[in-house]
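S.K.: prediction below, plus the sequence it came from.
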Amino acid sequence: MRISLTPAIRRAGLPLIAVAGLAATALVIAPTAQAQQPAGAAQPVHTQRACAIPARAGDMACKALRVTSGTVHAARTATVTPASANAATPTGYGPTDLRAAYGLTAASAANGAGETIAIVDAYDDPNAAADLAKYRTYYGLTACTVANGCFKKVSQTGSTTSLPTADSGWAEEISLDLDMASAICPKCNILLVEATSPTMANLGKSVNEAVTLGAKFVSNSYGGSESSSDTSYDSSYFNHPGVAITVSAGDAGYGAEYPAASKYVTSVGGTALSKSTNARGWTESVWSTSSTEGTGSGCSAYDAKPTWQTDTGCARRTISDVSAVADPATGVAVYDSYGVTAGWYTFGGTSVASPLIAGVYAVAGTPSAGSYPASFPYAHKTALNDVTTGSNGSCSGSYLCTGKAGYDGPTGLGTPIGTTAFTG
């Protein structure tokens, strides 16, 4: 049986009976009061999870964090207040920012034509196509619609008409995922596969359906606690040679999650991304807002270490492989309208990073038959921005929770410099 626990609870080392009691009781903690800030000063960012903490053992949670107040992109002094959490114009990073930060020139961004990125999420977003159109129109991206064959939405069985129950929280996740795939690979087709519910079995069947329908790039922005069933899930749902499968590393700080721990996927950690006067024009550090909010990382309890991963601090699979922006304080712009006031929101979480990296793989081109794209970055380590500062918690092996030169758990081998590291 899989018990869905946060990494904070796992690190506490509670006995199983105590854990079971916690699992049965949902605690909602209000944000703490902040000291009064000088006028014009950056305000601490507060967020809200898009998806509720799973009520049932074995369910997955999406990794989208919506900014509800605070200053995002302090250099821009864009302050979000509760009354203006949605806006008429974006405050977060858009496609031009993201492509510039990760070395995707106008020429490389034009690649990806004919490729299909699949987005796997739970439940239905009735407004997915319309919200995607708003995002792409605002940023001047070419239309991606059902009518022109660019966008398609199906259930986990491939049906376009018999879709799951709608859910406003997962709809936010869907909007985020579709927008990030569009931002990085505007020429790609997009396939949205909606699972009936957020169980690993249904989400896994959705991954299989995405591959059956021809997607060579599949993004998964969800996760939960590991279990002894994970190795069977690996073989049933994630062992797809020739397909790049990306998974969010988690948003609760240091601690391993599944399916990010699968040896067959590219596990994607999170960074804080800020503009800079350096040669790159950008700087990044490990994303960590607090002891309970930040990118995931750590050692899998069940999954074997893939042959291309050679760090010595974990006997089994280490999370992460690569990373991208995830800090809500340096978050991205998303258009969403289902279950909320229609408008622009700022989002963070490793839900940003997973579809972003899937987009980079897609721009790089179709993986070779029989290959495992998770291995590609390990063959091109110098073609990544090494993230060497920041920490997402406390751990016995410092590199597992601290940014350092070379490989580290929170950011893996680093963030994209163009597509070289994502090419077989």
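M.R.: Great, that's in hand.
S.K.: okay, CA-based contacts and neighbour counts for the rest of this
M.R.: Noted.
S.K.: how about the strands in the stretch 101-250 of the chain?
M.R.: Counting by DSSP state E, counting those that start in this stretch, the stretch 101-250 of the chain has strands at residues 116-122, 151-155, 189-195, 217-220, 222-223, 244-248.
S.K.: between the last one and strand 116-122, how many degrees?
M.R.: Looking back up the chat, that one is strand 244-248. Strand 244-248 and strand 116-122 are oriented at 40 degrees to each other (axes from the mean of the first three to the mean of the last three C-alpha atoms, to 10 degrees).
S.K.: try this one side by side with the last:
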Amino acid sequence: MLIALCAATIALAPAASAAPAPRAACPDTGPGVLRCLTTFTPGATRALADGPAGWGADDLASTYRLPAGTGPGTVVGISIAYDAPNLEADLATYRAQYGLPPCTTANGCFRKVNQQGGAAPLPEADFGWAVESTLDVSMVSAACPSCRIVVVEGTTPGFADLAETEDTAVRLGAKVVSNSYGSREGGAQLAFASHYQHVGVTVVASSGDSGFTAASYPAALATTVAVGGTSLARNPDSPRGWEEQAWTYGGSGCSAYVAKPKWQKDTHCGKRAVADVSAVADGLAIYNTDAGGWLPVYGTSASAPFVAGLYGRSGRAGVAQPADLYARAAQFTDVTAGNNDPVGGGAKCGGDYLCVAGAGYDAPTGVGVPNGLGGF
């Protein structure tokens, strides 16, 4: 069985005493089986009295100049594996902290189903993927407080199961579907490519968390909006009040399988280049009961659902496709600093735009980061 990658990485503050060593949420089960890449430090969280650890919904609204108000009631689908038993309650805590309106099963805003679309039975629970789910719904909420959320839980992270969650989300009304997982691109996954293309639906996927490397599936599909990651910092001297650079671990790559789309004009990648657009992936605050409370998380598994929420809020979800980002590139804030070569600082790609941010399009950050909703 082939298993898809979960793109989030959890980084927790060290405990007062000697902190346990970080560990992978998903063990390496050997050749032929992929795993999620979530890592976490057990037992290290921050109490609410200290404030949520990481960037919150208010920070994201400020840095990306989101309009006042809540937005339309677009249905945003979340494709995910396994069950997150405390998902609705954890989302309620997040939304209350940042003054966002309730999103519950009772008011019709929140829905969680299995991969066939049924309320029961739900898949077995999994800690690492549950944190991923919590991150996804929190980021959609930060981007579009009024969007309705349907979470479709796959029985396993296998390619076939996650492909079915995609179809089910669309069948249940999603106009944009977020996929915070990935795997190293290969021929086997491409058999499921059609599930990531639906008329009247915008599909968004994480670019990966391994820096400049082989392109990540399903982000490498020409039908998906591939979302890279940035690191965010306050800068009172900047007109925005913020500054961003390419996140060191954000994924970028050049597809070995998918033909160059006509709307991509970069010259050093003969096939599909990843990513298309980006947003902060470095240190987002979420609340997760099983992890012990508020914690910062890292990954393009944060930037992808945030961008999905922006599509939902824009009113163009379903109409907008990857090509539109390039046509509207001037409406994004260009990211011109940083790279996603953790060891070589850009040497891995020879200082090229494939792993080093610069003026105009670059693979780590795409056309740039949101500046309001005009680019979507």
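M.R.: Happy to help now that I have it. Everything quoted here is computed from the prediction, not taken from an experiment.
S.K.: can you pull the TM-score for these?
M.R.: Once superposed, the chains reach a TM-score of 0.88 (TM-score structural alignment, normalised by the length of structure 2), with 353 aligned residues with a C-alpha RMSD of 2.3 Å.
S.K.: who's in contact with the corresponding residue of structure 1 for E164 of structure 2?
M.R.: Using TM-score structural alignment as the criterion, E164 of structure 2 maps onto K205 of structure 1. In this structure, K205 of structure 1 makes contact with 156-157, 195, 237, judged by C-alpha atoms under 8 Å, 6 or more residues apart in numbering.
S.K.: neighbour-wise, which of those leads?
M.R.: Counting neighbours by other C-alpha atoms under 10 Å, Q156 leads the contacts of K205 of structure 1 with 29 neighbours.
S.K.: re earlier: turn the strands of the stretch 101-250 of structure 1 into a markdown table, including distance to S4 of structure 1.
M.R.: Formatted as a markdown table, these follow (distance: least, C-alpha to C-alpha, whole Å):
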| stretch | distance to S4 of structure 1 |
| --- | --- |
| strand 116-122 | 16 |
| strand 151-155 | 25 |
| strand 189-195 | 18 |
| strand 217-220 | 17 |
| strand 222-223 | 9 |
| strand 244-248 | 16 |
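S.K.: relative to S276 of structure 1, which of those is closest?
M.R.: Evaluated over these, closeness to S276 of structure 1 peaks at strand 244-248, with 26.1 Å, by C-alpha to C-alpha.
S.K.: what range in structure 2 matches the very next helix or strand once past that closest one?
M.R.: Going down the chain from strand 244-248 of structure 1, the next helix or strand is strand 266-275, by DSSP states H and E. Alignment note (TM-score structural alignment): strand 266-275 of structure 1 is matched to residues 225-234 of structure 2.
S.K.: how close does that stretch sit to structure 1?
M.R.: Here the mean offset of stretch 225-234 of structure 2 against structure 1 after fitting is 0.6 Å, by mean C-alpha distance after the TM-score superposition for structure 1.
S.K.: what sits up against that stretch?
M.R.: By C-alpha under 8 Å, 6+ apart, the list of residues contacting stretch 225-234 of structure 2 from outside reads 202-208, 219-220, 241-252, 274-282, 299-300, 303-304, 307, 321-322, 364-366.
S.K.: drop anything exposed from the residues you listed.
M.R.: 202-208, 219-220, 242-252, 274-282, 299-300, 303-304, 307, 321-322, 364-366 (16 or more other C-alpha atoms under 10 Å).
S.K.: tell me where the stretch 201-350 of structure 2 has strands.
M.R.: Counting by DSSP E, counting those that start in this stretch, one finds strands in the stretch 201-350 of structure 2 at the ranges 202-206, 216-217, 224-234, 242-246, 253-259, 271-274, 277-280, 282-288, 293-298.
S.K.: residues in contact with stretch 321-341 of structure 2: which ones?
M.R.: Contacts for stretch 321-341 of structure 2 (C-alpha under 8 Å, 6+ apart): 202, 211-212, 222-225, 244-252, 263-264, 276-277, 345-348, 355-360, 364-365, 367-371, 374-376.
S.K.: if we use 6 Å, what do you get?
M.R.: By C-alpha atoms under 6 Å, 6 or more residues apart in numbering, the list of residues contacting stretch 321-341 of structure 2 from outside reads 202, 211-212, 225, 245-246, 248-250, 263, 346, 355-359, 367-371, 375.
S.K.: stretch 287-307 of structure 1 now?
M.R.: Contact with stretch 287-307 of structure 1 is made by 249-256, 261, 263, 269-272, 314, 316-320, 327, 392, 400, 409-410, as judged by C-alpha under 6 Å, 6+ apart.
S.K.: go with 7 Å
M.R.: 8, 228, 231, 249-256, 261-263, 269-272, 314-320, 326-327, 350, 391-393, 400-401, 409-410 (C-alpha atoms under 7 Å, 6 or more residues apart in numbering).
S.K.: from G154 of structure 2, how far off is the aligned partner of T346 of structure 1 in structure 2?
M.R.: Alignment note: T346 of structure 1 maps to P296 in structure 2; criterion TM-score structural alignment. P296 of structure 2 sits 25 Å away from G154 of structure 2, going by C-alpha to C-alpha, to the nearest Å.
S.K.: how about the nearest residue to A113 of structure 1, chain neighbours excluded?
M.R.: Once flanking residues are discounted, A113 of structure 1 sits nearest to K187: 4.7 Å by C-alpha to C-alpha, 6 or more residues apart in numbering.
S.K.: that neighbour touches A110, doesn't it?
M.R.: Yes: taking C-alpha atoms under 7 Å as the definition, K187 of structure 1 is a contact partner of A110 at 6.2 Å.
S.K.: what's the lengthiest helix in structure 2 in contact with?
M.R.: Using DSSP state H to define each element, structure 2 has its longest helix at helix 127-143. Residues from elsewhere that reach helix 127-143 of structure 2 (C-alpha under 7 Å, 6+ apart): 8, 25, 38, 57, 80-84, 87, 91, 94, 286, 288, 302, 305-306, 308-310.
S.K.: look up the closest residue to F347 of structure 1, ignoring the ones flanking it.
M.R.: Nearest in space to F347 of structure 1, with sequence neighbours left out and distances taken as C-alpha to C-alpha, 6+ apart, is R66 at 4.6 Å.
S.K.: following the host helix or strand of that neighbour, which helix or strand shows up next?
M.R.: Taking DSSP H and E as the definition, R66 of structure 1 sits inside strand 65-72. Counting by DSSP H and E, the next helix or strand C-terminal to strand 65-72 of structure 1 is strand 78-80.
S.K.: so what corresponds to R111 of structure 2 in structure 1?
M.R.: When structure 1 is aligned by TM-score structural alignment, R111 of structure 2 is paired with K152.
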